[in-house]
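Chemist: Okay, sequence plus prediction incoming.
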Amino acid sequence: MKVLAIDTSTVIAAVAVMDDEKLLGEYSINNKKTHSQKLMGMINEIMKNLDLKPADIDVFAASIGPGSFTGLRIGVTTAKAMAYAANKPVVGVPTLDALAYNIVTSKFVICPILDARNNQVFTALYEVKDGKLERTTEYMGIPVSELVQIIRQNDKKVIFTGDAVDLHKEYFMSELGENCEFAPLGSRLQRGASVAELAIMMAKEGKLTSSFELVPFYLRKSQAEREMEKKLCGKGEN
């Protein structure tokens, strides 16, 4: 089973092609160019270098969020379009699941954190049980202070990964001390390979969908939507 996986949930653009348990190729770019400028070029390049055509791909996969609203739309739309053109199924992989999968370990609770601005993060907690990664909380968009309280209640050592590590590392160290660790730099950002491997697992479990049904998982409304609701509520009060 060949899978082409895309992750554009943050500033990282990641693409990977995996054939069951073999990683055939993986590209990642972390710079200021927009995903609309670089994503298709990356896909074309990796497919060309692997001598593959869209028809050779069995399943198309995309990281569905949470994350950047614009980035998610670009990645999901690209996967949907390619799947539709090739008449193949798609798999939507939660971004936090893929991030946690970067550092599967039985030693710590795994806590991926994505920057949600205003001292908030998108997050969830995971543990490895019987050799499998299991999410032990809901997907959350919460202040980092609230996350610390949840971790304290869990009373287990935690390893953090994700793009919000640099923003909140010192805070976590001051609040959690020796009960926190941080993933190496190469494991903190989105990887197409993690999305691809989870997609293969999900596909084998029958968790496939059509190109028409795949949608982003935003977790919460955009800032623009929240601001509009505030304005409307203010008008209603007046």
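Modeler: Received the coordinates, thanks. Numbers count the residues shown, from 1 in each chain.

Chemist: contacts and neighbour counts: CA atoms only from here.
Modeler: Noted.

Chemist: roughly how far apart are the spatially most central residue of the chain and residue 231?
Modeler: Closest residue to the average C-alpha location of the chain: residue 95 at 1.8 Å, with Cα atoms, centre = their mean. According to Cα to Cα, to the nearest Å, residue 95 stands 31 Å off from residue 231.

Chemist: Over to residue 55?
Modeler: According to Cα to Cα, residue 55 and residue 231 sit 49 Å apart.

Chemist: unless I'm mixing things up, the residue nearest to the centre of the chain is touching residue 63, no?
Modeler: Yes. If you go by Cα atoms under 8 Å, residue 95 and residue 63 touch, sitting 5.2 Å apart.

Chemist: Identify the contacts common to those two.
Modeler: Both residue 95 and residue 63 are contacted by 7, 9, 195, under the criterion Cα atoms under 8 Å, 6 or more residues apart in numbering.

Chemist: Tell me which of those residues fall in helices.
Modeler: Of those, the ones assigned to helices by DSSP state H are residue 195.

Chemist: Structure two is appended below for comparative analysis:
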Amino acid sequence: MTSAKEQPRKRFLALDTATVTLGVAVTESGRVVHEINASGERNHSVHLLPIIGEALQRSGGAEMLKGITVGIGPGSYTGTRIAVTAAKSLAWSWKLPVVGVSTLQALAWGGWNAGAGSPEDAAGLGARPGEGFGPDWIVPLLDARRGQAYTALFAAQGGEAPRRLASDRVRLMADWVGALAERIEAAKAQGECPRRLWFVGETAVHGGAESLKPLEGAAELRAQPYELEGRWIGFLGEARHASGDTDDVHSLIPNYTQLAEAEANLLKAGKGGVKSR
């Protein structure tokens, strides 16, 4: 009988095109085998397959893969579809399981790791017993224009994936900041107020002092500009693959969180519609 230590390692391909960065990674047991992150949102459709080919060539080939992970958004409407379509096509062609994971959760994990990994934060990755603080909170941000952002809320989990506290949605930032202030007050009453509140990702538009002014004094505010790296999509996917919680290759769809502008305009003009389900 083969012992647990002798079990073959499982290698996975991860990809995401929901942000300005095209991220492709090959991961294995929580480590990066090879990773390529390329900027240039408008060229994702041109570069994705060649980059996947390069990543596989440098990591042993597709025959070593045990599954595929894809970021399903929310984020760029067109960009998200590119990765999801590619992941489904490859999974079907190679007869591999596929899982979709939240782009925002990966963004939160990677952005927080980038910020909290700095020397001044090395001792503050989580609350210490008796201090009256809960884990750091992480707010991923992707600009959705018109004062809105694709965002969510997570609690830092040390070396593990951030724990979700609020769903992935497109939100008006002014309202979202107010809602976060209320959540912090409620957490204070339970002795679980976060020591730090991290805003990570596309922080230039929504992570400035003026935008976050209602949160002054509620917690230590940190803004961490960050572009998504494919490894965090891969690490999220490894956990789902390990549990057997895979997606159906035909029904996996992007998480748009809202209608694309063109669809919304058609709907307003009475020329289109959406089916509820």
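Modeler: Structure's in. What do you need? These numbers come from a predicted model, not from an experiment.

Chemist: TM-score them against each other, please.
Modeler: TM-score for the superposed chains, counting by TM-score structural alignment, normalised by the length of structure 1: 0.89, backed by 228 aligned residues with a Cα RMSD of 1.9 Å.

Chemist: ok, the equivalent of residue 137 of structure 1 over in structure 2 - contacts?
Modeler: Under the alignment by TM-score structural alignment, residue 137 of structure 1 pairs with residue 166 in structure 2. Residues near residue 166 of structure 2 by Cα under 8 Å, 6+ apart: 152-154.

Chemist: need the contact list for the residue nearest to the centre of structure 1.
Modeler: Contacts of residue 95 of structure 1 by Cα under 8 Å, 6+ apart are 7, 9, 63-67, 195.

Chemist: in structure 2, what residues pair with stretch 81-97 of structure 1?
Modeler: Stretch 81-97 of structure 1 corresponds to residues 89-105 in structure 2, going by TM-score structural alignment.

Chemist: List the buried residues for that stretch?
Modeler: Counting neighbours by 16 or more other Cα atoms under 10 Å, one finds that the buried residues in stretch 89-105 of structure 2 are 90-91, 96-105.

Chemist: Out of these, name the ones that lie in helices.
Modeler: Those of the buried residues of stretch 89-105 of structure 2 mapping onto helices are 90-91, 103-105, per DSSP H.

Chemist: Same list, these, but as a markdown table with distance to residue 244 of structure 2 please.
Modeler: Output for these, formatted as a markdown table (distance: Cα to Cα, whole Å):
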| residue | distance to residue 244 of structure 2 |
| --- | --- |
| 90 | 19 |
| 91 | 15 |
| 103 | 20 |
| 104 | 22 |
| 105 | 20 |
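
Chemist: what do we get in structure 1 for residue 253 of structure 2?
Modeler: Here residue 253 of structure 2 is matched to residue 215 in structure 1, going by TM-score structural alignment.

Chemist: Would you check that its match makes contact with residue 76?
Modeler: Yes. The criterion here is Cα under 8 Å, and residue 215 of structure 1 meets it with residue 76 at 6.9 Å.

Chemist: shared neighbours, these two?
Modeler: residue 64.

Chemist: Please, where are all the helices along structure 1?
Modeler: Using DSSP H, helices in structure 1 cover 35-49, 69-86, 95-101, 144-154, 165-176, 192-204, 223-237.

Chemist: what's the most buried one of those helices?
Modeler: Of all the helices of structure 1, helix 95-101 carries the top mean neighbour count, a mean of 27, counting by mean count of other Cα atoms under 10 Å.

Chemist: Thanks a lot, see you next time.
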